[in-house]
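Q: structural data only, the sequence is not supplied:
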C-alpha cells in the first residue's frame, strides 16, 4: 500500500518506498509564498468587514513577499517546479482575485452588473498574464535584453496600481457619484495593460552590484522610503502608482531602441557571414 503522503525531491519526482529528506532551503521560499497567500486571502476578510486600510496593507505585504520568495529561492538554490507552480497560483489569487473583490466591495458594486464585469475582466486578465509569462520563459527566440522587460505590466504591479481609486479616497478625495464609473473604466484599463504587449521595465538587473560609495546613500533612501510609506501609506502608494504608469511610455521607447540596435547588429553579422551575436548591445 502506497504511503498517504509520499515523499518527493526538489524536482517533483516521487520516491516510492524510501523516505528521503528535503533540504530546508527548498522549503523556505515555498513557506514565504504561502505566507503571501495567507496575507492576500486575509485582505478579502478585511474588505468584507469594511476595514479597507488593513485590506490594502495586506495586499502590499503580499506584493513585498512575492518579490522576496523568488530571489530567496535563487539565493538559497532552492528553486523547484513545485515552487514555481505554487508561486503562479498564489499570484493569481493575491493579484487577480483579491484586488478585484476589494474594488467591487469598495465601490464597483454601485454600477451594478457592469462593476462586477469589470472586476471579472481584471481577474481574468491577471490569469492570462500569468499564463503567458510562464509560457514565455521557455521562448528561445527572445533577444537577450528582453529579460530586463516584462510583456505587459506584471500582476503585482497591476494589483497595486488598480487600487489607486481606493488610495485616493483614503487620502481625502471625495467619493462622488462619478467615482464608481471612473473606477470601473480604470480597472478595465489596468487589466488590458496586463495582457498587452507593452514592454514594462522589470528592474531585475538593478541592484545586483552596488558601488561602494553608493551603499550608504542606498540605505538612507530605503529607510526614507520605508518611513514615508509607514507614515503616509496612501499618499505614497498613490504617487508610486501614478509614477509607474507615467514611466511605461519611457520603458517602451527604451525597449524599441534596444530592439533596433539588436536587429541592426544581427543584420551586420548576417551580412558579414558570421553567426548572429547573442550579446546584447
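A: Cool, got the structure. Because the structure is predicted, anything quoted here is derived from the model rather than measured.

Q: only C-alpha atoms from now on, for both contacts and neighbour counts.
A: Noted.

Q: separation between residue 60 and residue 92?
A: 15 Å (C-alpha to C-alpha, to the nearest Å).

Q: brain fart, residue 189
A: 18 Å.

Q: neighbour-wise, which of those two wins?
A: residue 92 (23 against 15; other C-alpha atoms under 10 Å).

Q: I'd like the distance between that one and residue 155.
A: When distance is defined by C-alpha to C-alpha, residue 92 is 8 Å away from residue 155.

Q: and here is the other one:
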C-alpha cells in the first residue's frame, strides 16, 4: 500500500455515534412559542400564520392554546390542522380550585368548552394551570402567596374531582402544570400537591422552564415522581436574567418580556438529560416546545422554532 492510499484508507477518528433515539417522545409546539397568550390580541400573530409556520418549522403536534385563538368549530379546526399535516395533543384550562366548591360551576363551564374541543380533535390530554397569586402584568398581589391548610385541601379535592369528571365525560387525562407565580411552583409545593392527590385522577405536566424558574430540578422530579408525569413542556430559562428577576421581585409577565425564557441550548436546565430521563420512563409522552415570548415581533418566533426543532433532532427526538 502506498502512502497516498494509506492516507485515503479512512478517517483517523471515526465520527461519533448518533444520539440514542428518543422514540417514546412525541415532539410538538404551541401557540405560546409564537407569543400567543390571549384569544385575541393585536400584538399576536394571526392563527393562520401560526399554523403555517409551526408546520413549516417541522412540528407535527400542536396544543390549542388559549381557547378562542384557534377556531372553536371542530369541523373547521380539524380541516385547518389536517391539511397542514398537524394533529392536536392537548387543550389548556385555567383554574382556581383552591377557592373551594363555590368556584366549581364557573370552572366546569370553562373546562367543558375546552375539553369538548380537545376531544373532538382526537387529543387525550388537558393541561391544567392554577391561578396566579399576583397579576402577571401589573404585579398586583391578588391573594396570599401561601395557601392555608384548608385551601390546600380544596385544591387537592377539587383537582381530583376535575380529573375524574374530565375522564368520565370526555375521556381525557388532566396534567396539572406547575407554573411561576402560582401556588404550585417549585419542589416543595409540587411534592405537597402530588402527595395529596390520587395518581389515578391527577397527572402532572412537567414544564422544564417553569420548574427551573422556581428552583426545581426536572431530572430529580422525573426520577422521584416519574409515574405521575403524563406530559412535558420543553423550555429553558436564562439564568442571568432570572437572577435579576428574582432579585428585583419581577412578576412573571414582565420577566418574560425581559427574555427570561430562552431558546435551547442557551439556558437551563440542559434538555438532553431531561429527555433521556423522560425516555427512561418507558411510556409515550408528548414533549411540547413552549417558549414564552409574549409580546414579540411577528417575525421572531419562526426562526427560533426551526432552530429548536433542529436542536431536538440532534438530541435524538
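A: Everything's here; your move. Fair warning: this is a prediction, and the values are worked out from it, not measured in the lab.

Q: give me the TM-score for this pair.
A: Overlay of the two chains. TM-score (TM-score structural alignment, normalised by the length of structure 1): 0.27; 129 aligned residues with a C-alpha RMSD of 6.4 Å.

Q: what residues are shared contacts of residue 92 and residue 155 of structure 1?
A: 126, 130 (C-alpha atoms under 8 Å, 6 or more residues apart in numbering).

Q: for structure 2, longest helix please?
A: Longest helix in structure 2 by number of residues (criterion: DSSP state H): helix 149-170.

Q: name the residues of that helix that are buried.
A: Within helix 149-170 of structure 2, the residues that count as buried by 16 or more other C-alpha atoms under 10 Å are 152-160, 162-167, 170.

Q: same for it, what does it pack against?
A: Secondary-structure packing of helix 149-170 of structure 2 (3 or more C-alpha pairs under 8 Å, 6 or more residues apart in numbering; DSSP states H and E): helix 104-120, strand 173-176, helix 187-196.

Q: go with 7 Å
A: helix 104-120, strand 173-176 (3 or more C-alpha pairs under 7 Å, 6 or more residues apart in numbering; DSSP states H and E).

Q: so it versus helix 187-196, what angle?
A: Interaxial angle, helix 149-170 of structure 2 versus helix 187-196 (axes from the mean of the first three to the mean of the last three C-alpha atoms, to 10 degrees): 60 degrees.

Q: so which residues of the stretch 201-317 of structure 2 form helices?
A: Counting by DSSP state H, counting those that start in this stretch, the segments of the stretch 201-317 of structure 2 that form helices are 208-213, 218-225, 239-248, 252-257, 271-279, 301-314.

Q: possible to save those helices as JSON lines with distance to residue 5 of structure 2 and mean neighbour count?
A: Conversion of the helices of the stretch 201-317 of structure 2 to JSON lines gives the following (distance: least, C-alpha to C-alpha, whole Å; neighbours: other C-alpha atoms under 10 Å):
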{"stretch": "helix 208-213", "distance to residue 5 of structure 2": "51", "mean neighbour count": "26"}
{"stretch": "helix 218-225", "distance to residue 5 of structure 2": "49", "mean neighbour count": "17"}
{"stretch": "helix 239-248", "distance to residue 5 of structure 2": "52", "mean neighbour count": "14"}
{"stretch": "helix 252-257", "distance to residue 5 of structure 2": "58", "mean neighbour count": "20"}
{"stretch": "helix 271-279", "distance to residue 5 of structure 2": "40", "mean neighbour count": "19"}
{"stretch": "helix 301-314", "distance to residue 5 of structure 2": "34", "mean neighbour count": "17"}
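
Q: and residue 5 of structure 2, what element?
A: Element membership for residue 5 of structure 2 (DSSP states H and E) is helix 3-7.

Q: next secondary structure after that helix?
A: By DSSP H and E, the next helix or strand past helix 3-7 of structure 2 is strand 25-29.

Q: contacts for stretch 40-54 of structure 1?
A: Residues from elsewhere that reach stretch 40-54 of structure 1 (C-alpha atoms under 7 Å, 6 or more residues apart in numbering): 55, 56, 58, 59, 62, 94, 98, 102, 105.

Q: between which two of those residues is the distance greatest?
A: By the measure C-alpha to C-alpha, 62 and 105 form the most distant pair in the contacts of stretch 40-54 of structure 1, at 19.5 Å.

Q: so for those two, which sits in the more crowded spot?
A: residue 62 (28 against 19).

Q: pretty sure the more buried one sits against residue 38.
A: No - shown here, residue 62 of structure 1 and residue 38 do not form a contact pair, counting by C-alpha atoms under 7 Å, at 8.3 Å.

Q: name the element residue 129 of structure 2 belongs to?
A: Residue-wise, residue 129 of structure 2 maps onto strand 125-130 under DSSP H and E.

Q: also residue 150 of structure 1?
A: According to DSSP H and E, residue 150 of structure 1 maps onto strand 149-151.

Q: mind listing the helices for the stretch 101-250 of structure 1?
A: Using DSSP H, counting those that start in this stretch, helices in the stretch 101-250 of structure 1 cover 113-136, 155-162, 164-171, 179-195, 215-231, 233-271.

Q: single out the most deeply packed of those helices.
A: Burial of the helices of the stretch 101-250 of structure 1 is given as mean neighbour count (mean count of other C-alpha atoms under 10 Å); helix 155-162 ranks first at a mean of 23.

Q: same for that helix, what does it pack against?
A: Going by 3+ C-alpha pairs under 7 Å, 6+ apart, helix 155-162 of structure 1 lies up against helix 179-195.

Q: quick one, the helix it packs on and helix 155-162 angle?
A: Using the same axes, to 10 degrees: helix 179-195 of structure 1 against helix 155-162 is 160 degrees.
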